[in-house]
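Chemist: missing the sequence, but the structure's below:
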C-alpha cells in the first residue's frame, strides 16, 4: 500500500469518508493502538458521533488574493464538514486546531454563532467596499449542521438588508429551505448559486461523499432553483482520474437539462494530508485502481501528488489534464453553457438605518 503514514490504522466507518484519523502535519506526538494477541474477540470501534462546538470569531469576512479564484471575499460559517467528502481540500485546515484532517474533520465541527452580527459590523464600516461574498469556499454552508444552527440563513438575511451580493456553492438540497430568501435576492440581482455534482452514480457518491444528497436530489435542486429564477451553475468537481472523469459529459448534460446555464470543473486537488487520506480511501475501496489513479494524478501535477502553482492548480497540466479541459470546452459549446453571465449588482449596496443614526436634513 502506498501510504505516507503506514502506521496509521485504517477502517471503514459507516457514513464516513476518511478511513483513519491521520495525524495532522503539526502534531508533535502521535499514538496508535496495536494488538498484543490476547484479545478474545476483535475490538469493534464505537460508532462515530458528530460533535459541534461554538467558535467565537473576531472577524468573519476572509479576503482572497489568489488569481485563480473568482472572488475577493468569502465567509465560512462552519469549520469541518459532516458531508465527509474524502477529497475535500479544506481537510488540512483542521491540523491548525490540533485535530486530524481525517475523521476529526467530519466529526468534530465548529460553528460561528456570532457570524451574522460580525457581518453586519463589517458591512457598516466606512471603508468597506462592496464585492460579492462567497459562501461555501471552504466547507459547505448547507451541511447538516445548518439545519440546527441556521447561520447561513442569518447571513443571507443580513446581506439582503444591505443589498450585499453573494455567491453560494453547495451539494446539499437543504438550500431549498431558503428558496424564498434566495428568490428575493435573485430578483435584485444579488445572488448566484452553484451546485456541486461529482457523479451520477449513487454507489460512488456514497463512497466519495457519504453524507451528501444523492445525484438525483442535486439535479432536482438545480431544477428548483432555476424554476425560481435563481441563476444556477453546475460544478463538476472534482474530476478524479479513472474514478469519475468519464462522467464529465453526462454530468454537464444532466445539469443543463435541469436548468443550469453555467458550468465549471476542477481537477482533483490533494494538498498536504489529503494525499495520504485519499490513498487510504483508494486502498479500501478501489485497491486495483490505486496505482493507475495516482499515476494519472502525478502526470497532471508535474510528477507530484499536488502542485499549488496558481496557473494550473485548478485544471492541472499534461496530456490527461489538457484532454479533460478540451472535453469540458467542447461540451459547454454544444450545450450553450457559459454563453452569457451577468455580474451581480454591487452598486445597490446600502447599509440600512439603525437606531441612533441621524436623519438627513433633506429627508
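Modeler: Sure, I can see it. Only a predicted model underlies this, so the values are computations on that prediction, with no experimental measurement involved.
Chemist: can we go C-alpha only for contacts and neighbour counts from here?
Modeler: Noted.
Chemist: buried set for the biggest strand by length in the chain?
Modeler: Taking DSSP state E as the criterion, the chain has its longest strand at strand 232-239. By 16 or more other CA atoms under 10 Å, the buried positions in strand 232-239 come out as 232-239.
Chemist: Against that first model, consider the following:
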C-alpha cells in the first residue's frame, strides 16, 4: 500500500515500538481520511529532577531541560522520535499525538538553584523536543522556566522551530542585557511548500524569519540552525538561507546532516513515499552516500557530520557561506555564570 500523507501530521502511521513484542494495528481505506482524526493527548508526568546531563561527545551542550516529551511539530526526520518508545509509545504518530508535559519543571528548577552546592552552568531549552511547541501557548511552562532563570540570573540557551518564542520577548530582553541568553531558530528550509511537508506544525517561514529579525533588533543573540540538511531536499538552499538569516541579524549558524536513527528510518521512508514517491530512492541513496552506505551513523564524531564526497560538498558550501555572509561576525560570547545569585535570590529581590 502506498503511504498517504495526513494534513498537519509528519508520521504516516505508527511504527512498532521495538521494546514491545505485540503491535496494535488500525486499518482503514485510504480515501476515508483527508486529515488527521487522531486527537492530541496531553499527559502530565512527574519527574523527580528536571536537568538532564548530556553525555554525548558530539553535542555542544552539557545540560538540557525538556518541558515536553513528544512533539506536536511533526517533523518526520526528528532524531528524538525513538525516545518515545521508552515511555511505551510509538515513534510514529504517537510521538506527535501523545505529549507528556512536565508542569512541575519550574518548581524543580528553582529547588535545584536553591541548593547551596549548586554550581551554575548554561543549559539548553530544549535539546530533545521543542520547548515552544503549540501547547506551550496555553501551559506556559517554558515561560515560567525563563522567569526562574531571570530571578536567579542563570544562563540559558533556547532552540526552537516556533515563532512563539517572541511571546517571551520581555524576559529575553532582560536576560540578554546580562549576557544570560541566546536563541537558536531552526531554519532547515525557506521554501514554504517544503516546510509544510517537512515540519507541518511549525511556524511558517515568514514568521520564523520575522522572529530572527525581531530578536536581533532587541539585542538578543540569534543563531540560525540550518538543520538537518537532507540531500536532494534542502541541500540546494544552504547559501540562500545563510544570506537571508545574516541580513536579518543572526550572529552565527549551525548545521547538521540528516541521519535516520533507529525507528526514525521507517517513519521517514513512509513520509518520502507519501510526499516525494518519485524522488524517494534518489534521496535515500544520497543519504546513504554521506553515511558510508547506511541511513544512520552511530559513531559519535561522525553522527551529524557524515563522510564522503557529498558530505564534503555540503561542508564546503557552509564554509563559503560563512566567508560570504558571516565573515565579520565577532566570536560568539560565552553566556555568563558570574551573576548567579542562588539561594540569595529572594533576599536580593527585596532591594
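Modeler: Sure thing, it's come through. Note that the structure is a prediction, hence the values are computed from the model and not measured.
Chemist: Once they're superposed, what TM-score comes out?
Modeler: Scored against TM-score structural alignment, normalised by the length of structure 2, the superposed chains reach a TM-score of 0.94; 346 aligned residues with a CA RMSD of 2.0 Å.
Chemist: sorry, back to before: for the longest strand of structure 1, grab the matching residue range in structure 2.
Modeler: Using TM-score structural alignment, the residues of structure 2 aligned to strand 232-239 of structure 1 are 222-229.
Chemist: what's the average distance of the matching stretch to structure 1?
Modeler: With both structures laid over each other, stretch 222-229 of structure 2 and its partner residues in structure 1 are 0.5 Å apart on average (mean CA distance after the TM-score superposition for structure 1).
Chemist: quick one on the thing from earlier: residues making contact with the longest strand of structure 1?
Modeler: Residues from elsewhere that reach strand 232-239 of structure 1 (CA atoms under 8 Å, 6 or more residues apart in numbering): 87, 192-198, 222, 225-226, 245, 248, 251-252, 255, 259-269.
Chemist: My understanding was that residue 292 of structure 2 contacts residue 307; is that so?
Modeler: Yes - with contact defined as CA atoms under 8 Å, residue 292 of structure 2 reaches residue 307; the gap is 6.9 Å.
Chemist: Compare the two and say which is more crowded by neighbours.
Modeler: residue 307 (17 against 13; other CA atoms under 10 Å).
Chemist: Structure 1: which residue goes with that one?
Modeler: Aligned counterpart of residue 307 of structure 2 in structure 1: residue 317 (TM-score structural alignment).
Chemist: Now do the longest helix along structure 2: which elements does it pack against?
Modeler: Longest helix in structure 2, counting residues (DSSP state H): helix 309-325. Contact partners of helix 309-325 of structure 2 among helices and strands, from 3 or more CA pairs under 8 Å, 6 or more residues apart in numbering; DSSP states H and E: helix 238-247, helix 280-289.
Chemist: Would you check the span in structure 1 matched by the last one?
Modeler: Under TM-score structural alignment, the alignment places helix 280-289 of structure 2 onto residues 290-299 of structure 1.
Chemist: Same check on stretch 149-160 of structure 2?
Modeler: The aligned range for stretch 149-160 of structure 2 is 159-170, by TM-score structural alignment.
Chemist: Now do stretch 175-191 of structure 1: distance from first to last residue.
Modeler: Terminal residues of stretch 175-191 of structure 1 lie 13 Å apart, using CA to CA, to the nearest Å.
Chemist: ditto for stretch 200-210 of structure 2
Modeler: 18 Å.
Chemist: residue ranges of the helices in structure 1, please?
Modeler: 103-107, 115-123, 146-149, 151-162, 179-187, 202-208, 215-227, 248-258, 274-285, 290-299, 318-335.
Chemist: Can you check which of the ones you listed gets nearest to residue 348 of structure 1?
Modeler: Nearest of those to residue 348 of structure 1, taken as CA to CA: helix 151-162 at 8.5 Å.
Chemist: report the angle between the axes of the closest one and helix 115-123?
Modeler: 30 degrees (axes from the mean of the first three to the mean of the last three CA atoms, to 10 degrees).
Chemist: once aligned to structure 2, how far is helix 151-162 of structure 1 on average?
Modeler: Looks like 0.7 Å for helix 151-162 of structure 1 (mean CA distance after the TM-score superposition for structure 1).
Chemist: Could you list every helix and strand in contact with that helix?
Modeler: Under the contact criterion of 3+ CA pairs under 8 Å, 6+ apart, helix 151-162 of structure 1 touches helix 115-123, helix 179-187.
Chemist: What range does the first one cover in structure 2?
Modeler: Structural correspondence for helix 115-123 of structure 1: residues 105-113 of structure 2, per TM-score structural alignment.
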